[in-house]
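**Q** below are the sequence and a predicted model; questions follow.
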Amino acid sequence: IAEKFAMDAEIHDAKKRMKVLLMVSRFGHCLNDLLYRWKIGALPIDIVGVVSNHFDYQKVVVNHDIPFHHIKVTKDNKPQAEAQLLELVEQTGTELVVLARYMQVLSDALCRKMSGRIINIHHSFLPSFKGANPYKQAYER
């Protein structure tokens, strides 16, 4: 079946906790849910850090004894910001990046480099309905 659909499969030791880097912007409900589940043991991962393009959740993250990393992103510095992110992924040994309502669209180049290692838990219907109000955009279409 994997060959028919051009799928790749990997087998991992379920006892080994995956090193995960979380990314968030200004809305913290996804981050807070992940941190809560991690704290009570329902999410068996090692959170190696949280990256944000804002400082809104720095205290929340630090209060969980997790490193917080601010990477400012503008239209003018996006390639440099993504290079900084890749460096952090390398330094921390990150195996998976979870976009927990991270409100930046990642470049094709970054997605290719991180292929199979990024999960977006944002509610949008990318790439068709970017930004705020994706349900409204879909309805209007």
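**A** Thanks, I have it.

**Q** when you work out contacts or count neighbours from here on, use the C-alpha atoms and nothing else.
**A** Noted.

**Q** check which residues of the lengthiest helix in the chain are buried.
**A** Criterion DSSP state H: the longest helix present in the chain is helix 78-92. For helix 78-92, a neighbour-count test (16 or more other C-alpha atoms under 10 Å) marks 78, 79, 81, 82, 85, 86, 88, 89 as buried.

**Q** my guess is residue 92 meets residue 50, correct?
**A** No - counting by C-alpha atoms under 8 Å, residue 92 does not reach residue 50; the two are 11.2 Å apart.

**Q** also this one, for the comparison:
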Amino acid sequence: MKIFKKLYAITFIFIVAIACSSDDDNSGTTEENQAKIIGTWKFTSSTTNGETDTDLYICDFEETFEFNATSITINFYEDPSGEDGSNCQLVETYTFNYTINGSTISNDEGNTQEIITLNDTTLRFEETETYEGTTYIYTETYTKQ
């Protein structure tokens, strides 16, 4: 799951999409969504095909997405002991450019992702991916810091 988590987060950079006014109805304008997404968002939960992911590591909950006006930085944490205890340390950082067009965020690689919720406290996005003939729907939730 850790590899999928990293791949998914990196994919997020490539396939980000955004929408949702504070009432979660996907009606936000590009400007409203751009203003709402600016800041640091910390990982809180994820699902795969509607089922809560239970194989997460403690350090996964330290992951952050930092949005500014034109770029996003993702910070990954791991326990250097390999035991995934409470000694989480920053191990990888990725930064990409992004743009918002209505309810879609795209990165500079041309990938997009759909945001389910975007308000003052919650960012939830969804990605659909087909791998070896099986379709997966990943949903991740972040809380604004």
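**A** Structure's in. What do you need? As the structure is a computational prediction, the values presented were derived from the model and not from experiment.

**Q** so what number do they get for TM-score?
**A** Once superposed, the chains reach a TM-score of 0.30 (TM-score structural alignment, normalised by the length of structure 1), with 80 aligned residues with a C-alpha RMSD of 5.4 Å.

**Q** contacting residues for residue 93 of structure 2?
**A** Shown in contact with residue 93 of structure 2 (C-alpha atoms under 8 Å, 6 or more residues apart in numbering): 73, 74, 75, 76.

**Q** which helix or which strand is home to it?
**A** strand 89-101 (DSSP states H and E).

**Q** do a quick rundown of the helices in structure 2.
**A** 2-14, 30-37.

**Q** packing partners for the shortest one?
**A** Going back to what we said before, that points to helix 30-37 of structure 2. Applying 3 or more C-alpha pairs under 8 Å, 6 or more residues apart in numbering; DSSP states H and E, one finds that helix 30-37 of structure 2 makes contact with strand 89-101, strand 112-118.

**Q** same check, this time on the first one
**A** Counting contacts by 3+ C-alpha pairs under 8 Å, 6+ apart, helix 2-14 of structure 2 packs against strand 71-78, strand 89-101, strand 104-107, strand 112-118.

**Q** coming back round to it: would you convert the contacts of residue 93 of structure 2 into JSON lines that also reports distance to residue 114 of structure 2 and neighbour count?
**A** JSON lines is the format used below for the contacts of residue 93 of structure 2 (distance: C-alpha to C-alpha, whole Å; neighbours: other C-alpha atoms under 10 Å):
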{"residue": "73", "distance to residue 114 of structure 2": "18", "neighbour count": "17"}
{"residue": "74", "distance to residue 114 of structure 2": "18", "neighbour count": "22"}
{"residue": "75", "distance to residue 114 of structure 2": "21", "neighbour count": "19"}
{"residue": "76", "distance to residue 114 of structure 2": "22", "neighbour count": "22"}
